[in-house]
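Participant: I would like to see how this sequence folds:
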Amino acid sequence: MKFTRKANANWKGTGMEGKGTISTQSTTLDKAQLSFKTRFAEGVGTNPEELIAAAHSGCFTMQLSFLLSEAGFTPEDLNTEARVTLEDGTITLIQLELTGKVPGISEDQFNETAQKAKQICPVSELLNTEIRLSATLLS
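Facilitator: As a prediction, the model looks like this:
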């Protein structure tokens, strides 16, 4: 299977005073606000690091679901928080915090499968940074 997805960013003005928008092909993001404040402080809008976190948590969690299903397990609930650290202009770390409820799986199987998902998730493969995973199996 091969497909291409697209997004668009538009920016007007300087880096600090300017403003921009980001839109996605699906229109889930449709001219979402982007600014210095939304990236480096707090404000209404989004930023590249938040979007990377969203993409990584979604990709990883879906990859894990596929692997668990292939192993004969049906996850009841998988929840992943991704935290992207930007330090001195470089993304230095992505921390994935996973909690999952998967009937019949051992903690070892769950952790091994989660580690494999982290390795083969297409977004993990794309990113050139340290990626750490913490996994908690709920009963």
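Participant: From here on, just use CA atoms for contacts and neighbour counts.
Facilitator: Will do.
Participant: Quick one: list the elements packing against the longest helix along the chain.
Facilitator: The single longest helix within the chain, with elements called by DSSP state H, is helix 48-70. The contact analysis (3 or more CA pairs under 8 Å, 6 or more residues apart in numbering; DSSP states H and E) places helix 48-70 against strand 77-87, helix 107-120, helix 122-126.
Participant: Identify each buried residue in stretch 11-28, please.
Facilitator: For stretch 11-28, burial by neighbour count (16 or more other CA atoms under 10 Å) applies to 19-23.
Participant: To check against the first, give me the structure of this:
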Amino acid sequence: MAIINWATAKYEGLGKDGKGQVSTQSGALKQQPYGFNTRFENKAGTNPEEQIAAAHASCFTMALSFALAKQGFSKGTLESKVDITLVKDGDGYTITKSEIRLDAKVPGISGEEFEKTAVEAKLNCPISKLLNCDVTLDITSFDGN
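Facilitator: This next block holds a predicted model:
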């Protein structure tokens, strides 16, 4: 069974002078502005890297949550922050890294077991599989009590 989700992007004007809008099927983004200024000049709006970071953070966190539940854990808190690194590459740009930072509290699991489960979730979440860059995981805090 395939699940298909969609988003639309419209860009009026070209290059730095262009302005775009992006919308998602769910309505979470609805004609959200994007363009050169939102991507490279920190103006209000979104950009593709921010959207990838949100997708990776939510996908990884959900994958880890389901993996822990499958192991019999029913309580806990997982919070992930993902940094996407975009670097100039000749005339264009390349995403070179997706860095996951994880804060977690899962009562009753050992640190070793938690780390193994988190690494497996990182490797197996669909967005990690999609990205063609270095995907790292840093468990910034963990509490097994």
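Participant: just to revisit the earlier point, just put the helices and strands packed on helix 48-70 of the first structure in CSV and tack on distance to residue 62 of the first structure and mean neighbour count.
Facilitator: What follows is these, written out as CSV (distance: least, CA to CA, whole Å; neighbours: other CA atoms under 10 Å):
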stretch, distance to residue 62 of the first structure, mean neighbour count
strand 77-87, 9, 17
helix 107-120, 9, 17
helix 122-126, 11, 15
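Participant: Include distance to residue 9 of the first structure when you put the ones you listed into a markdown table, please.
Facilitator: A markdown table is the format used below for these (distance: least, CA to CA, whole Å):
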| stretch | distance to residue 9 of the first structure |
| --- | --- |
| strand 77-87 | 20 |
| helix 107-120 | 28 |
| helix 122-126 | 20 |
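Participant: Translate residue 131 of the first structure into the numbering of the second structure.
Facilitator: Alignment note (TM-score structural alignment): residue 131 of the first structure maps to residue 135 of the second structure.
Participant: how close does the residue nearest to residue 13 of the first structure when sequence neighbours are not counted sit to residue 135 of the first structure?
Facilitator: Of all residues not flanking residue 13 of the first structure in the chain, residue 19 sits nearest, at 6.6 Å (CA to CA, 6 or more residues apart in numbering). For residue 19 of the first structure, the distance to residue 135 of the first structure equals 38 Å [CA to CA, to the nearest Å].
Participant: so what's residue 5 of the first structure up against?
Facilitator: Residue 5 of the first structure sits next to residue 25 when contact means CA atoms under 8 Å, 6 or more residues apart in numbering.
Participant: Wait, a helix at it?
Facilitator: No: checked against DSSP: H, G, I helix; E, B strand; the rest coil, residue 5 of the first structure lies outside a helix; its state is coil.
Participant: what's the counterpart of it in the second structure?
Facilitator: With TM-score structural alignment as the criterion, residue 5 of the first structure lines up with residue 5 in the second structure.
Participant: Pull out the buried residues from the longest helix of the first structure.
Facilitator: Buried residues in helix 48-70 of the first structure, defined by neighbour count with 16+ other CA under 10 Å: 49-50, 52-54, 56-61, 63-65, 67-68.
Participant: Regarding the aligned residue in the first structure for residue 96 of the second structure, what is its secondary structure?
Facilitator: Correspondence of residue 96 of the second structure to the first structure, assessed by TM-score structural alignment: residue 92. Using three-state DSSP, the structure places residue 92 of the first structure in strand.
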